[in-house]
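Q: here is the input, now give the coordinates:
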Amino acid sequence: MGKLKQAGLICAGMLGGILISLQISALAEKETRASLPIEELRTFAEVFNAIKQGYVEPIEDKKLITHAISGMLSNLDPHSAYLDADAFKDLQVGTQGEFGGLGIEVGMEDGLVKVISPIEDTPADRAGIKSGDLIFKLDDTLVKGLTLSDAVKRMRGKPKTQIKLSILRKGEAKPLEITLTREIIKVQSVKSKLVEPGYGYLRVTSFQENTAASVAKHLGDLYKPGQLKGLVLDLRNDPGGLLNAAIGVSAAFLPPKTLITSTDGRTPDAKHQFYAAPEDYLRGTRDDFLKALPAEARSVPMVVLINGGSASASEIVAGALQDHKRAVLMGTTSFGKGSVQTVLPLPNNTAIKLTTARYFTPSGRSIQAKGIVPDIVVEESANGTSAMRLREADLEHHLENDRDPGSDKAAPAAKPQSKAPGAAKPKGASPAKDDDDSGEPPMREIASKKDYQLNQALNLLKGLQIMQGKPSS
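A: As a prediction, this is how the structure comes out:
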């Protein structure tokens, strides 16, 4: 019991993880001791002793305590978790943009592994794994009874080895069996392309250590042929990442010292405002990579694409650009993860990932369990349909939106429409065929001509050029 108490008082916060992280202080030891529920701890000790004495097979103390900690955290909300040594190491490596496995962001629901999002251009993505899939068997091992950490361990492994996933998918009458080959996952978080003369496309797939610097480099490359008339920032299916990376990407498009986001929690360190300033997006003594950014990047007409797979850090960027009226948001309502996780290291190279605060857009909006509603709602296909996606409000034990109670039950504020207002149908376009209406935009090809939402974003940018009396290609 002493070890549990000692672990609960550890306060070495650090930025890291697949989701947004923020350093936070622990409560004072005196306050913690005063709040310990003695009767409940006595019950815990009795249950612990009963298991030790009477369970059908002997169990190590370490295993029992680990399961107790894991259950305590996993029942708080979908994003708090206990990280054993392997999971903690994977988390640290993942923020650098390279890790081993299948390429799936996962959570736990009703004892099954639930796919939050496949990572673009990974074995899971190429095999057709979808958001909302429930994995009930890994090879011949049932997931029921495994912790999320145990399940992730089984999915990871040496490159070129295979694993069979048995999946329940909404709309499918029978379970699916998909065999994947593990590989080293190297995530290129930023991609760009000059889609037409004067019109740039910038895609951010996740927010890692070097994402903001990479955005600055890609913007510089897009401006080399000449001035841009419009820019599309694509944040669709971006599950998020590091907070400082989100601030850096936002700062690339906003004036210096502009408020990007604020956080609020129970402790003083959880209450903070973050600005488009080097001290908030740089780490250590790194040079300010935004100094070499073309000045026009902060004023070029922009459209930001979002959808139900845009979560966490990507929602911070989208919310900041929307609140400051820097860009038009287009697509469908985002995922709705408005909480901040802190990674607190523990002894033996383990850690806990604990939800410590909520974050808010510059105007004070909370998107928790609500998401960001785009300015112009455009579905993913010409027929006005989008893929069914898992959202924060669908996750068990999700945090409520404290500034907009009941928002997780509310309908989107904007009415979906198949076209942006005033957008002309592209020349030579033919009616969409039913067999092309998959609800999934063709994202494996960067800036695909078949990408309906991207085409509508370009139409809007060209329309803005015409309205401003400027020639457009």
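
Q: okay, CA-based contacts and neighbour counts for the rest of this
A: Will do.

Q: what about residue 447, neighbour count?
A: Neighbour count of residue 447, defined by other Cα atoms under 10 Å: 22.

Q: ok, now the one 5 residues further on?
A: For residue 452, the number of neighbouring residues by other Cα under 10 Å comes to 19.

Q: what is the burial count for the closest residue in space to it that isn't next to it in sequence?
A: In space, and not counting its chain neighbours, residue 452 is closest to residue 381: 5.8 Å by Cα to Cα, 6 or more residues apart in numbering. For residue 381, the neighbour count with other Cα under 10 Å is 22.

Q: same deal with residue 125?
A: Neighbours of residue 125 using other Cα under 10 Å come to 17.

Q: tell me which stretches of the stretch 301-450 of the chain form helices.
A: 313-323 (DSSP state H, counting those that start in this stretch).

Q: residue 191: what secondary structure?
A: Under DSSP: H, G, I helix; E, B strand; the rest coil, the three-state class of residue 191 is strand.

Q: sorry, wrong one. I was asking about residue 202.
A: Assigned state for residue 202: strand (three-state reduction, three-state DSSP).

Q: any idea how far it lies from residue 189?
A: For residue 202, the distance to residue 189 equals 11 Å [Cα to Cα, to the nearest Å].

Q: more neighbours, those two?
A: residue 202 (23 against 20).

Q: next, count neighbours for the nearest residue to the more buried one once chain neighbours are set aside.
A: Nearest non-adjacent residue to residue 202, counting by Cα to Cα, 6+ apart: residue 192, 4.4 Å away. Residue 192 has 20 neighbours, counted by other Cα under 10 Å.

Q: ditto for residue 81
A: 25.

Q: that one reaches residue 355, doesn't it?
A: No - under the criterion of Cα atoms under 8 Å, residue 81 is not in contact with residue 355, lying 9.1 Å apart.

Q: longest single strand anywhere in the chain?
A: If you go by DSSP state E, the chain has its longest strand at strand 350-360.

Q: next, the angle helix 313-323 makes with that strand.
A: Here the directions of strand 350-360 and helix 313-323 differ by 20 degrees (axes from the mean of the first three to the mean of the last three Cα atoms, to 10 degrees).

Q: before we compare anything, build this one as well:
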Amino acid sequence: MHFPRHCLLALLLAAPLLHAQTAPDNGTDAAATADSDSPAKASSSAAASDQVDLDDVRNFAHVYQIIRQAYVEKVDNKTLMNDAIKGMLSGLDPHSAYLDKDGLQELNEDTTGQYGGLGIEVMEDNGLLRIVSPIDDTPASRAGIKPGDVITAVNGKAVTTDNIDDMFDALRGDPGTKITLGILHEKADQPVTLTMTRERISMTSVKVRELEPGYAYIRISQFQDDTTSDLEKKLGDLIKKNGSQKGAVLDLRSNPGGLLTAAVGVSNDFLNSGTIVTTRGRLPDSNLTFTAHAGGDLLNGAPMVLLADNGTASAAEIVSGALKDNHRALIVGRRTFGKGVVQTVLPLDADHAVKLTTARYYTPNGTSIQAEGIKPDIALADLTVAKVDDSQEPISSEADLPHHLANEASTSGGSINNDGSAENAKLATSDYALSQALNILKGLALRHDAGVPAATAN
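A: Okay, here's the model as predicted:
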């Protein structure tokens, strides 16, 4: 079960891959200590000037006691201390946070793609809990839940605009536990009651198929532990079944990010050489450079178009930057979100941790995309299109004229009007950006077949 409202998944600095090296110093620290006799003296001087003032300690204690004594409702010490910690972290940036047991569990579920639940993707729709889709072979799909159904009640409690967030949370739970839902099927007048048992659900982050023969479509919804291996298996299976691809569309729209290592692995799957990403922070362990290894490109240099929008964030922007700067893919769509920082999860104990921003990351060209995003090579507005009614135009070619001469060399037994435009119209009306990406990809494939280097396409 995935909740679209949780749009921004933290980009976690996990264990580096084998191709990570310590990045060279950029000179910043040296410049900062140039006015002191030695680094030790500089550090001592900085520490002395950054001591906590006793008045600040008194103010904190004073405010703490005022809240304890005068707030309209009684607040216990543990709640106040937890809120103080949360406030200290939230004041740093939007991504640093204090994680309790529930927060750690949610983070683990997001990065592993596994959770206890029913196997449904749910979205809030004007105060309703609407089913986007059930996952195959899960309690939800076996119970007959369909896309478009509405959850009207959870364990006998009606879903309202006031409790909708709690109803979201109640759908998940430990495997083996039961839950009862009121489900209003589409076109039904009354909801039905379904009792299901939660199971361990595995969310797949990669989908691969052919848009047309020879043109692969790769959709990555987020970057999890198994994203790289899942991509390699599914794309490998498609190539084994259908042969080498002329090109591929990599769809990273509305991808909120995920694990740094997964982003590096996916980038490496389309590159044979070059830098993927560099991270820089105050701690030595935060200064890393990741590079692609030879023979890693699963498409063997076939052209790529990467679809992005303003929901393409974090780890998805690392992949976008790596493929753009290495002239491996054209970025098509809209400017990306602009999250150019890395978080590290630092455990405090078994049930608590701090998720702290510890580094900025830079694309292979040395560019920080923080708060700016990645500008597409070809911009597309967020549009929908409708098919023009051409039923009133009976004559559209010579073949429609009465008494026309037949083509003496024609061997076609089918309609000459079947030129592929009908399929193009179907794709364009369902996903305009994807149809444009496919058309661009076909142009790149023609250049590639003609021997034009892929880099010149950028």
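
Q: got a TM-score for the pair?
A: Put the two chains on top of each other and the TM-score (TM-score structural alignment, normalised by the length of structure 2) is 0.64; 343 aligned residues with a Cα RMSD of 4.2 Å.

Q: need the counterpart of the residue nearest to residue 202 of structure 1 in structure 2.
A: By TM-score structural alignment, residue 192 of structure 1 lines up with residue 208 in structure 2.

Q: and what of residue 227 of structure 1?
A: Mapped onto structure 2 by TM-score structural alignment, residue 227 of structure 1 lines up with residue 244.

Q: give the helix, strand or coil label for that match.
A: Criterion first, three-state DSSP; result for residue 244 of structure 2: coil.

Q: do the one 10 residues further on as well
A: Using three-state DSSP, the structure places residue 254 of structure 2 in coil.

Q: residue 166 of structure 1 too?
A: strand.

Q: what about it, distance to residue 458 of structure 1?
A: For residue 166 of structure 1 relative to residue 458 of structure 1 (Cα to Cα), the value is 40 Å.

Q: what's the answer for residue 198 of structure 1, then?
A: Residue 198 of structure 1 is 11 Å from residue 458 of structure 1, by Cα to Cα.

Q: neighbour count for those two, which is higher?
A: residue 458 (22 against 17).

Q: picking that back up, these two touch, right, the match of residue 192 of structure 1 and residue 232?
A: No - contact criterion Cα under 8 Å: residue 208 of structure 2 and residue 232 do not qualify, at 10.2 Å.

Q: quick check: closest non-adjacent residue to the residue most central in space within structure 1.
A: Closest residue to the average C-alpha location of structure 1: residue 239 at 2.2 Å, with Cα atoms, centre = their mean. Spatial nearest neighbour of residue 239 of structure 1, excluding adjacent residues (Cα to Cα, 6+ apart): residue 311 at 4.7 Å.

Q: the one you found: how many residues sit nearby?
A: Should you count by other Cα under 10 Å, residue 311 of structure 1 turns out to have 30 residues around it.

Q: now the equivalent of it over in structure 2: how far from residue 335 of structure 2?
A: With the correspondence set by TM-score structural alignment, residue 311 of structure 1 lines up against residue 313 in structure 2. As for residue 313 of structure 2, its distance to residue 335 of structure 2 is 10 Å (criterion: Cα to Cα).

Q: residue 261 of structure 1 touches residue 365, doesn't it?
A: No - under the criterion of Cα under 8 Å, residue 261 of structure 1 is not in contact with residue 365, lying 9.7 Å apart.

Q: neighbour count: these two, which is higher?
A: Neighbour count, other Cα under 10 Å: between residue 261 of structure 1 and residue 365, residue 261 has more, with 25 against 18.

Q: helix, strand or coil for that one?
A: For residue 261 of structure 1, the assignment made with three-state DSSP gives strand.

Q: likewise for residue 166 of structure 2?
A: With three-state DSSP as the basis, residue 166 of structure 2 sits in helix.

Q: how near is it to residue 160 of structure 2?
A: Taking Cα to Cα, one finds residue 166 of structure 2 at 10 Å from residue 160 of structure 2.

Q: what about the helices in the stretch 1-150 of structure 2?
A: 28-32, 39-49, 54-70, 77-90, 101-112, 139-142.

Q: quick one on the thing from earlier: what touches both of residue 198 and residue 458 of structure 1?
A: residue 230 (Cα atoms under 8 Å, 6 or more residues apart in numbering).

Q: about what we covered before: can you pull the contacts of the match of residue 311 of structure 1?
A: The contact partners of residue 313 of structure 2, by Cα under 8 Å, 6+ apart, come to 8, 254-257, 336-339.

Q: neighbour-wise, give me the winner out of those.
A: residue 257 leads the contacts of residue 313 of structure 2 on contacts (other Cα under 10 Å) with 31 neighbours.

Q: test my guess that that one contacts residue 222.
A: Yes - between residue 257 of structure 2 and residue 222 there is a contact under Cα under 8 Å: 5.4 Å.

Q: quickly list what's touching both of the two.
A: residue 316.

Q: one step back: which of the helices of the stretch 1-150 of structure 2 sits most buried?
A: Of all these, helix 139-142 carries the top mean neighbour count, a mean of 18, counting by mean count of other Cα atoms under 10 Å.

Q: which one in structure 1 is aligned with residue 103 of structure 2?
A: Under TM-score structural alignment, residue 103 of structure 2 pairs with residue 87 in structure 1.

Q: return the residues in contact with that match.
A: Counted by Cα under 8 Å, 6+ apart, residue 87 of structure 1 has contacts 149, 153.

Q: same thing with residue 359 of structure 2?
A: Here residue 359 of structure 2 is in contact with 279-282, 286-287, 341-343 (Cα under 8 Å, 6+ apart).

Q: could you check which residue of structure 1 pairs with it?
A: Residue 359 of structure 2 maps onto residue 357 in structure 1, by TM-score structural alignment.

Q: do you know how far that match is from residue 24 of structure 1?
A: On the measure of Cα to Cα, residue 357 of structure 1 and residue 24 of structure 1 end up 9 Å apart.

Q: which residues do the two both contact?
A: In contact with both residue 357 of structure 1 and residue 24: residue 270, using Cα under 8 Å, 6+ apart.

Q: what lines up with residue 94 of structure 2 in structure 1?
A: Residue correspondence to structure 1 (TM-score structural alignment): residue 94 of structure 2 is matched to residue 78.
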